[in-house]
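Chemist: Mind looking at a prediction? Sequence and model below.
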Amino acid sequence: MYATLPVVADGEFTVGMEFSSREAVIKAMKDYTIHRGVDYRVYESEPTTFYAKCWLIRVTKMQKKYCWEIRRYNGNHTCTRSTISQDHSKLDSKTVAEAIKPFVEVDPSIKVKSVIAEVQSEFNYTISYRKTWLAKQKAVESIFGGWKASYEALPIWFEAMCHKEPSPVVHFETMPAYKGDDLVPDIRVLHRVFWSYYLCIRAFRHCKPVVQVDGTHLYEKYKGCLLVAVSQDGNNNIVPIAFAIVEGETSDAWYFFLSNLRQHVVTRDGVGFISDRHDSIRSAIDWSNGTWSPPRAFHMFCIRHIESNFLRKFEAPYLQKLIVNIGYSRTIREYQMRYERLKERGEAYTNWLDRIPREQYALAFDGGYLWGHMTTNLVELNELFTRKRVEAEARINAGLVFSEMVTSKLHANQRASKNIQISCFDRENEVFEVHEMPSGVEYAVNLRQYRCDCGKFQVDRISCRQVFACCANQRLDWQVYVHDVYKMDEV
């Protein structure tokens, strides 16, 4: 900060002007040259003296006054430099960082291109991308703290979270610190941390019993991986349920994450569990003592990862859609038809696919545990909890029983059921034979086992059009055959 300065109408320096520090002197000179499109070079820079040439100014530290004072000044800087057109040597990343701090504080994710535009508007110079990037990093560090400080504050943040909300879960694992080969006594460093918020844990109780897990690499100063588990509610809202920062996608790291996930968040049994085919995940499941194996959980593979592996193996992009459709086949008939189509293109393709158990990648054989989910792509963690609760309560008050998503499906299925005829009914076993008109396609519907040959009833747990027709024929309540997860009070 500057000391009290004489008021100078034309913005010029004057002999006798005082500054509180050496830094204040340099900042004032930089601001002057940047805004006037001129420059200077440092001729002498000592602990008690600062002397700039071309435009002559000498500032000296005054011991008795505890300030820096301009002792010589040759007046208005009249010379210009043609090289100062797009950028300015004194408009360095530190100067830019100070100027953009208000913007970064409001939006830490502000794009570098936006910062360049702000600097151009403020200083009338277009600075380089690299200088802008460095300036933004310095502004972020100045406002929010550096990497080391943020890292050291991590336990404090988690402790604050535990005090602020009821029943969160935080589990640290640390390891000894070494300097070279020597153990540093009384110091331990972060190895892994797992956490889940109370709202996430509670929300999962009302979601579909499906969990998707995936990891993403961290590329800043402190490397490692962020592991995330998500689920989905009955209105297709994505619900993040657990997180971990680990050293990498190793078997030990996945075991750490999955064991904590099972112990603290996914406590119910009969869940579908979707991941990629990473060997470390499979090893972690093998070590889990049955907690992620049938009948407690049913491990499925993401069809997009299978598709990606297939293309890497065969380089046959024209078969990409067929591989995905095989996975999404809801009935055995659909699966066999698409499987044979792939086999016709080459037995090497189906031989490769046969190495993967079909109950781990195809809806027709998954036992209904996937609920129609086939990927780990629930990555858009949309705003949830408070806002969604308010919206849900409003719909309940309006008399809506089911979520918006399923209500639209139910209405469509109910309309389509009018073109279906019931040809046979086994009352004792609640089994129907139905015909779609005018196509004449036949379906068997088993209400007791929640199954229909269309495949949608058992996969989505929503009354399909055939079920609507059966209920209308026997005057049954079709709402009984819609899973509770789709009800508004669950959402």
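Modeler: Looks like it came in fine.
Chemist: from here on, contacts and neighbour counts on C-alpha atoms
Modeler: Fine.
Chemist: ok, how many other residues are close to residue 182?
Modeler: Other residues near residue 182 come to 8 when the count uses other Cα atoms under 10 Å.
Chemist: just the one 4 residues further on next, same as before
Modeler: Using other Cα under 10 Å, residue 186 has 7 neighbouring residues.
Chemist: now do residue 231
Modeler: Burial of residue 231, expressed as a neighbour count using other Cα under 10 Å, amounts to 24.
Chemist: right, and the secondary structure at it would be what?
Modeler: At residue 231, secondary structure determined by DSSP: H, G, I helix; E, B strand; the rest coil is strand.
Chemist: and it, what is it in contact with?
Modeler: By Cα atoms under 8 Å, 6 or more residues apart in numbering, the contact list for residue 231 reads 204, 207, 208, 209, 210, 211, 212, 238, 239, 240, 241, 378.
Chemist: Out of those, which is nearest to residue 94?
Modeler: When the contacts of residue 231 are ranked by distance to residue 94 (Cα to Cα), residue 240 comes first, at 38.4 Å.
Chemist: try it against this one:
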Amino acid sequence: GFVDIKDAEVAGFSNFRVLHRIFWAFGQCIQAFNHCRPVLCIKGTPLCGKYQEVLLTAVALDANGYSIPVACAVVEGETKESWMWFLRNLEQAVRHPSDVCIIHDYKRELIDAIEDFLSSDQRQWRKVESRWCMEHLAEDFFAYFGDKKLVMMFKKLCQQRRLNKFVKIWKELDELTTKYTAEREGGTSGEMQQELVQHDEAGLVAQSPWNRPDSVDSEEE
């Protein structure tokens, strides 16, 4: 396994130290990641109760779509410095034979840390890509359009692996969202709603592991 602890001295007590940050990755999880997709989903979650820190996690998906907690850390907050510290430790602890992709939300502190991490010439991973989390984009998509069927089409578009189907869904979604926006600005949406009902909702529901109960962002569904 891999552990990194960062503590600090307390003024006036030379032999007394306080935990500042801790990072850990179990050996079994590190080995398991070598057999997973080369994708790590990183996220920060505030702790509750008397512990006011933040839990940072890096989660992978195996071939069956089940989530594997590759690494965790407890830090003082989601700052650029703490995220960079987490990414540096993650790079040292975890190896994968393929290039690694990091999926994340778009909090400013995290984006800044990832940009610095990707531009660093001291990186140990051979090649790293970063992508925004589909679930967070879908939340903003729903907040703007307010229609679940459009959101399901958007998720299906994000998960499509075949170019011809991707282009087909993209074109259809673009037409519907353009019409929806125009009708909403014009104060009418009945025709748009009727057209959406014609779509088979069951066929639009995403079937990827992201929508399973044990998925990385299942709590946001």
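Modeler: That came in fine, so what should we check first? Quick caveat, the model's predicted, so the values are computed rather than measured.
Chemist: How alike are these chains, TM-score-wise?
Modeler: Comparison of the two superposed chains (TM-score structural alignment, normalised by the length of structure 2) gives a TM-score of 0.71, and 186 aligned residues with a Cα RMSD of 3.0 Å.
Chemist: Please, where are all the helices along structure 2?
Modeler: Remark: helices assigned in structure 2 by DSSP state H are 27-33, 80-93, 108-119, 134-145, 148-159, 163-186, 190-197, 201-204.
Chemist: what does the first one contact?
Modeler: It refers to helix 27-33 of structure 2. Taking contacts as Cα under 8 Å, 6+ apart, the residues outside helix 27-33 of structure 2 that touch it are 1, 2, 60, 62, 68, 69, 70, 71, 93, 94, 95, 96.
Chemist: What residue in structure 1 is paired with the third one?
Modeler: Residue pairing (TM-score structural alignment): residue 60 of structure 2 is matched to residue 231 of structure 1.
Chemist: check contacts around residue 326 of structure 1.
Modeler: With contacts defined as Cα under 8 Å, 6+ apart, residue 326 of structure 1 is in contact with 334, 335, 338, 339, 362.
Chemist: which one is the first one nearest to, not counting chain neighbours?
Modeler: The reference is to residue 334 of structure 1. The shortest distance from residue 334 of structure 1 to any residue other than its chain neighbours is 7.9 Å, reached at residue 326 (Cα to Cα, 6 or more residues apart in numbering).
Chemist: Which residue is the nearest non-sequential neighbour of residue 172 of structure 1?
Modeler: residue 193 (4.4 Å).
Chemist: For residue 214 of structure 1, see how far away the one you found is.
Modeler: Separation of residue 193 of structure 1 from residue 214 of structure 1 (Cα to Cα, to the nearest Å) stands at 16 Å.
Chemist: What of residue 304 of structure 1?
Modeler: In this view, residue 304 of structure 1 and residue 214 of structure 1 are 13 Å apart by Cα to Cα.
Chemist: what do you get for residue 386 of structure 1?
Modeler: For residue 386 of structure 1, the distance to residue 214 of structure 1 (Cα to Cα) stands at 26 Å.
Chemist: try residue 282 of structure 1
Modeler: When Cα to Cα is the yardstick, residue 282 of structure 1 and residue 214 of structure 1 sit 13 Å from each other.
Chemist: Comparing the two, which residue is more hemmed in?
Modeler: In terms of neighbours (other Cα under 10 Å), residue 214 is the more surrounded of residue 282 of structure 1 and residue 214; the figures are 20 against 17.
Chemist: Could you find the counterpart of the more buried one in structure 2?
Modeler: With the correspondence set by TM-score structural alignment, residue 214 of structure 1 lines up against residue 43 in structure 2.
Chemist: Please list all residues in contact with that match.
Modeler: For residue 43 of structure 2, the contacting residues are 56, 57, 58, 104, 105, by Cα under 8 Å, 6+ apart.
Chemist: what angle sits between the longest strand along structure 2 and helix 80-93?
Modeler: With DSSP state E applied, the strand covering the greatest number of residues in structure 2 is identified as strand 13-25. In this structure, strand 13-25 of structure 2 runs at an angle of 60 degrees to helix 80-93, with axes from the mean of the first three to the mean of the last three Cα atoms, to 10 degrees as the basis.
Chemist: and strand 13-25 of structure 2, which residues are buried?
Modeler: Within strand 13-25 of structure 2, the residues that qualify as buried are 21, 22, 23, 24, 25, counting by 16 or more other Cα atoms under 10 Å.
Chemist: counterpart of the third one in structure 1?
Modeler: Which is residue 23 of structure 2. Matched by TM-score structural alignment, residue 23 of structure 2 corresponds to residue 194 in structure 1.
Chemist: Setting aside sequence neighbours, what's the nearest residue to that match?
Modeler: Excluding the flanking residues, the one nearest residue 194 of structure 1 by Cα to Cα, 6+ apart is residue 244, at 4.2 Å.
Chemist: What lines up with the one you found in structure 2?
Modeler: When the two structures are superposed using TM-score structural alignment, residue 244 of structure 1 falls opposite residue 73 in structure 2.
Chemist: Would you confirm that its match contacts residue 47?
Modeler: No. Shown here, residue 73 of structure 2 and residue 47 do not form a contact pair, counting by Cα atoms under 8 Å, at 11.6 Å.
Chemist: okay, and the common contacts of those two?
Modeler: By Cα under 8 Å, 6+ apart, residue 73 of structure 2 and residue 47 have these common neighbours: residue 55.
Chemist: Between the two, which is the more surrounded one?
Modeler: Just comparing residue 73 of structure 2 and residue 47: by other Cα under 10 Å the higher neighbour count belongs to residue 73, 24 against 12.
Chemist: any idea how far the residue nearest to residue 334 of structure 1 is from residue 350 of structure 1?
Modeler: Taking Cα to Cα, one finds residue 326 of structure 1 at 11 Å from residue 350 of structure 1.
Chemist: Which residues are in contact with the residue most central in space within structure 1?
Modeler: The central residue of structure 1, meaning the one whose C-alpha is nearest the mean C-alpha position (Cα atoms, centre = their mean), is residue 379 at 5.6 Å. Shown in contact with residue 379 of structure 1 (Cα under 8 Å, 6+ apart): residue 238.
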